[in-house]
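1. Below: sequence and its predicted model.
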Amino acid sequence: MNSENNGMHRGLKNRHIQMIALGGAIGTGLFYGSAQTIQLAGPAITLSYLIGGTVIFFIMRMLGEMSVDEPVSGSFSHFAYKYWGEFPGFLSGWNYWFNYIIVSMAELTAVGIYINYWWPEVPHWVSALVCLVVITLLNLIEVKMYGELEFWFAIIKVAAIVGMIVFGLLMIFTGIGLGGHAIGFDNLWVHGGFMPNGVWGLLLSLVIVMFSFGGIELIGITAGEADNPKKSIAQAINQVIWRILIFYVGALTVLMIIYPWNKVGLDGSPFVQIFSKMGISSAATILNIVVLTAALSVYNSGIYSNARMLYGLAQQGNAPKLFAKLNNKGVPVTSVLASSACTLVAVVLNYLLPGKVFMYLISVAILAAIINWAMIIIANLKFRAVKGADAAKLDFKVPLYPLSNYVCLGFLAMIIVLMLQIEDMKLSVYIMPLWLVILWIGFKLKQRYLPSNISNSIGK
């Protein structure tokens, strides 16, 4: 607790890290975004999450290999900077910050959708603004407060999903809550088959599935404030695969069994919709509380991680020095406030375009996440090249290196191609080169006007 990382306090305990990892794996992508995935894949949504989750697990192991070896604030931006070059470090840091700003906006939008389940007259922008103010204030206290908040948010989500799975299994086998009439497994194939839209529908569903996993790399960001990073980071990453199996594949399999996939709409969380339409209102209400908690949790993580990434960028000399200022609790206050202020755009968008914002934000967030993941994969290749023979001594090695790196890169390229087949997502793909050009211009301006701090921040 007393050891610090450039002034940042190591206030995150092992239990915090484990639950932050869970928080990154359970959010709006699962609770709300899965409605769109169900429309594309039907019951085969479980296969979609298994495929996407396997790729994410390998990418997380790549980040983990580097983070366990060098537990620092700034995570993969630091590794891209150190092992690849100045521009990759600049690009990965600012792109990650931008990505989580967009994800945070999507979570704020989802908050409005969930609140409308109880109070349909409340405008989305009002709910978003209240959430923004409360979470920002909590993040200004100290890192331990963030850890505690995320710990309890995650416990609520985990308990609810486990409870839903158990209740769903009882419905399937005993008919509990349905007058004793067991549901059985027919819903998996009687409404057009297990894969009603064929392999093409399954492939398209992978696009939205990958949004669900956006933010899971937050585990690496926590390394700079973990009190025992070599143990806790490795543990959290190794547990990613079973979390995906239980919380994504398990939960969605149960949903697809107990309710016809083709009756799930897009006007709310499928978890809430299904129990509500089955007449089990108490379960629907409880789950709506849970999905609201999930959105608040991910927004909380967004503010935390964005502030730390800005802090890391300022330490590198890639952002103005004011973002490297800490208060006496070790919190980068200016970075927290700046990141929170940027998410105010979501409040404005929900005011101007009520009901239309979520899918637009998803498409941008997916592309930004793909850039992040590609940077992690390539930085890991560079990291290994620098390590050379010493790579054999690494404590937390990537399985199937380097084959897994290249397979994951190919998978991400496929996702970008698939996005071009989805009407609402085409524009974001066309904009991506423009975003990279903007980052290049920003890098050149930084080189001219901001002093370099490579030696201090990277340790070369």
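-> Here it is on my side, so go on. Computed from a predicted model, the values in this text were never measured in an experiment.
2. rest of the way, CA atoms for contacts and neighbours
-> Noted.
3. how about stretch 165-185: buried residues?
-> Residues 165, 167, 168, 169, 170, 171, 172, 174, 175, 176, 182, 183 are the ones in stretch 165-185 that count as buried (16 or more other C-alpha atoms under 10 Å).
4. OK, contacts around the fifth one?
-> Just to be clear, that refers to residue 170. Residue 170 sits next to residue 176 when contact means C-alpha atoms under 8 Å, 6 or more residues apart in numbering.
5. what's the answer for the first one, then?
-> Residue 165 makes contact with 250, 251, 254, according to C-alpha under 8 Å, 6+ apart.
6. my read is it is in a helix, agree?
-> Yes - under DSSP: H, G, I helix; E, B strand; the rest coil, residue 165 falls within a helix.
7. Show me where the stretch 101-250 of the chain has its helices.
-> Remark: helices assigned in the stretch 101-250 of the chain by DSSP state H, counting those that start in this stretch are 124-139, 143-174, 198-213, 218-221, 229-238, 240-243.
8. next, the one to line up against it:
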Amino acid sequence: MTASLEHPEHLRRSLSNRHLQLIAIGGAIGTGLFMGSGKTISLAGPSILLVYLIIGVMLFFVMRAMGELLLSNLEYKSFIDFSTDLLGPWAGFFCGWTYWFCWVITAIADVIAIAAYAQFWFPGLAPWIPAVLCVLLLLSLNLVTVKLFGELEFWFALIKIVAIVALIATGFALVAWGFTSPSGHKASLANLWSDGGFFPKGLSGFFAGFQIAVFAFVGIELVGTTAAETADPKRNLPKAINSIPVRIIIFYVLALIAIMVVTPWRLVEAGKSPFVELFVLAGIPAAASLINFVVLTSATSSANSGIFSTSRMLYGLAEEQHAPKTFARLSRAAVPSLGLLFSCFCLLLGAAMIYLIPDLITAFTLITTLSAVLFMFVWSLILFGYIAYRRQRPQLHQASIYKMPGGVFMCWACLAFFVFVLVLLSLQPDTREALIASPVWFVLLGIGYLWKGRRARRGVALPAE
């Protein structure tokens, strides 16, 4: 067998529609829904439903723009490629490296969360042990084949879906039976408006909900990084993107309604998972263990997605000569193994650094806010790429079988929405710190891009080893 046959030159289209649909669902349902929904309900009351709907609608248009771009040229492997092609090499460099960094810091938070969830069952276990074991397990599984990654995500997402559907069914069953809690509160749809109306905390409470809810949608664009490894992308990519609104309604809106009709919003505790509380009220004694298992798989799923996407971003960056060529080399299983190893090394390094920070809550707030700011930058580049595509390639838009609704106008509307969210992030002290810190990353990227350009002008390629 020749070397070229032993080591493939291109990623394989091994992910089926079944995998893509569940990867898209897994990306849309974050750990934030299971653990962070208590805080968002206590901040905004029932109006949090509108918050999730608005964010979901805006991100649906971002995904539609990405879908039209990816299908306009099947040579595009991810949004790095069309950013480079339509906006210039700088955009591909900034987009790819920022997305890589986004997932590394998000995965660091997930690994720390996994260590914390493992303490529930094994309180005497040193926290670094489950964190390291999780990374090593996901690394070894991702090194085998991309199909195994798809299979892992399929089952992880399925566990999340079953848990949420069970919560919704339990909540509405308690309403139908006229359940009254030990504190004397009756399960009723009227709980959504009977205590202070739909906006009980006014516009300030409604706006405060955006600051946390936006984190829950991080990863929704993951379906775009799987484009190069998806069988029949013209059929499967639109199906995955088009189902986003249905998923948001089912998994976010209905789940939050189920929580608030059983437990009046004022009684939902910010520091506790309302999922656990609802199952406890329903008389399921193993609720805490059950939800801990679900949240553990949710965090593992997110870390798995992070490991997958960071390695593909490094592969794309190396292909565009934005990263060392060695990251473009594939293993015999058509997996960018060196990119996987490098990302996992950074992940373990980051996780070790977080253990050195005494106040983990402060560290988590900083990480999640920084992650959200950087993800919004990537989403914005997708929109700017679409605006450039409409101007530069009108013939491709005319021939497109998957046109973005609203076109350029909706791109500007989404960009204005992201500016609005950034303004909201500047209002709270804890999120303001991360917002102020985020330009440091772009300064570092700018220095890296100038250094790369200078080397290129001198005729020196990026190192292969």
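-> In hand now; what should we look at? Quick caveat, the model's predicted, so the values are computed rather than measured.
9. hmm, back to that, quick one, which of the contacts of residue 165 of structure 1 are buried?
-> 250, 251, 254.
10. what about whatever helix or strand residue 349 of structure 2 lives in, distance to the chain center?
-> If you go by DSSP states H and E, residue 349 of structure 2 is part of helix 337-354. Here the centre of helix 337-354 of structure 2 is set off from its chain's centre by 18 Å, with C-alpha atoms, centre = their mean, to the nearest Å.
11. Then stretch 18-34 of structure 2?
-> How far stretch 18-34 of structure 2 lies from its chain's middle: 8 Å, per C-alpha atoms, centre = their mean.
12. same thing with stretch 237-246 of structure 2?
-> Distance, centroid of stretch 237-246 of structure 2 to centroid of chain: 16 Å (C-alpha atoms, centre = their mean).
13. Structure 1: matching residues for that one?
-> Alignment of stretch 237-246 of structure 2 against structure 1: residues 233-242, by TM-score structural alignment.
14. try stretch 47-62 of structure 2
-> Under TM-score structural alignment, the match for stretch 47-62 of structure 2 is residues 44-59.
15. Other residues contacting the matching stretch?
-> Counting by C-alpha under 8 Å, 6+ apart, 37-38, 41, 194-195, 202-203, 205-206, 209-210, 213, 237, 240-241, 244-245, 248-250, 252-253, 373, 376-377, 398-399, 404-405, 408, 411 sit against stretch 44-59 of structure 1.
16. Give the buried residues for that stretch.
-> For stretch 44-59 of structure 1, using 16+ other C-alpha under 10 Å, the buried residues are 44-50, 52-59.
17. which ones are touching residue 414 of structure 2?
-> So residue 414 of structure 2 contacts 58, 59, 61, 62 (C-alpha under 8 Å, 6+ apart).
18. How much space separates residue 105 of structure 2 from residue 379 of structure 2?
-> Separation of residue 105 of structure 2 from residue 379 of structure 2 (C-alpha to C-alpha, to the nearest Å) stands at 17 Å.
19. What is the burial count for residue 124 of structure 2?
-> 8 (other C-alpha atoms under 10 Å).
20. try residue 203 of structure 2
-> Neighbours around residue 203 of structure 2, by other C-alpha under 10 Å: 12.
21. what residue of structure 1 matches up with it?
-> By TM-score structural alignment, residue 203 of structure 2 lines up with residue 199.
22. What residue in structure 1 is paired with residue 419 of structure 2?
-> So residue 419 of structure 2 corresponds to residue 413, using TM-score structural alignment.
23. helix or strand for its match, which one?
-> helix 403-419.
24. Can you mark which positions in that helix are buried?
-> Neighbour-count burial for helix 403-419 of structure 1 flags 404, 405, 408, 409, 412, 415, 416, 418, 419 (criterion: 16+ other C-alpha under 10 Å).
25. What residues of the longest helix anywhere in structure 1 count as buried?
-> Longest helix in structure 1 by number of residues, with DSSP state H as the criterion: helix 281-316. For helix 281-316 of structure 1, the neighbour count (16+ other C-alpha under 10 Å) marks 283-284, 287-316 as buried.
26. before we move on, the earlier item: dump the buried ones among the contacts of residue 165 of structure 1 to JSON lines, plus distance to residue 145 of structure 1.
-> Listed next are those as JSON lines, based on distance: C-alpha to C-alpha, whole Å:
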{"residue": "250", "distance to residue 145 of structure 1": "31"}
{"residue": "251", "distance to residue 145 of structure 1": "30"}
{"residue": "254", "distance to residue 145 of structure 1": "35"}
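27. Which one of those is nearest to residue 386 of structure 1?
-> residue 250 (40.3 Å; C-alpha to C-alpha).
28. List the contacts of the closest one.
-> Counting by C-alpha under 8 Å, 6+ apart, residue 250 of structure 1 makes contact with 46, 165.
29. taking the buried residues of stretch 44-59 of structure 1 one by one, which sit in strands?
-> Using DSSP state E, no member of these falls within strands.
30. Could you work out the most separated pair of those residues?
-> Longest span within the buried residues of stretch 44-59 of structure 1, C-alpha to C-alpha: 44 and 59, 23.4 Å.
31. post-alignment, the helix holding residue 413 of structure 1 versus structure 2, mean distance?
-> When structure 2 is superposed, helix 403-419 of structure 1 averages 0.5 Å from its matched positions, counting by mean C-alpha distance after the TM-score superposition for structure 1.
32. residues in structure 2 aligned with the helix or strand following that helix?
-> For helix 403-419 of structure 1, the succeeding helix or strand toward the C-terminus, using DSSP H and E, is helix 426-449. Mapped onto structure 2 using TM-score structural alignment, helix 426-449 of structure 1 spans residues 432-455.
33. ok, now stretch 360-379 of structure 1?
-> Residue span in structure 2 matched to stretch 360-379 of structure 1, by TM-score structural alignment: 366-385.
34. Now tell me what touches the matching stretch from outside.
-> For stretch 366-385 of structure 2, with C-alpha under 8 Å, 6+ apart as the criterion, the contacting residues are 62, 65-66, 79, 82-83, 86-87, 91, 95, 98-99, 102-103, 105-106, 109, 214-215, 218, 411, 415, 418, 422, 430-431, 433-435, 437-438.
35. can you tell me which residues contact the aligned residue in structure 2 for residue 323 of structure 1?
-> In structure 2, residue 323 of structure 1 lines up with residue 327, judged by TM-score structural alignment. Residue 327 of structure 2 makes contact with 314, 315, 318, 336, 337, 338, 339, according to C-alpha under 8 Å, 6+ apart.
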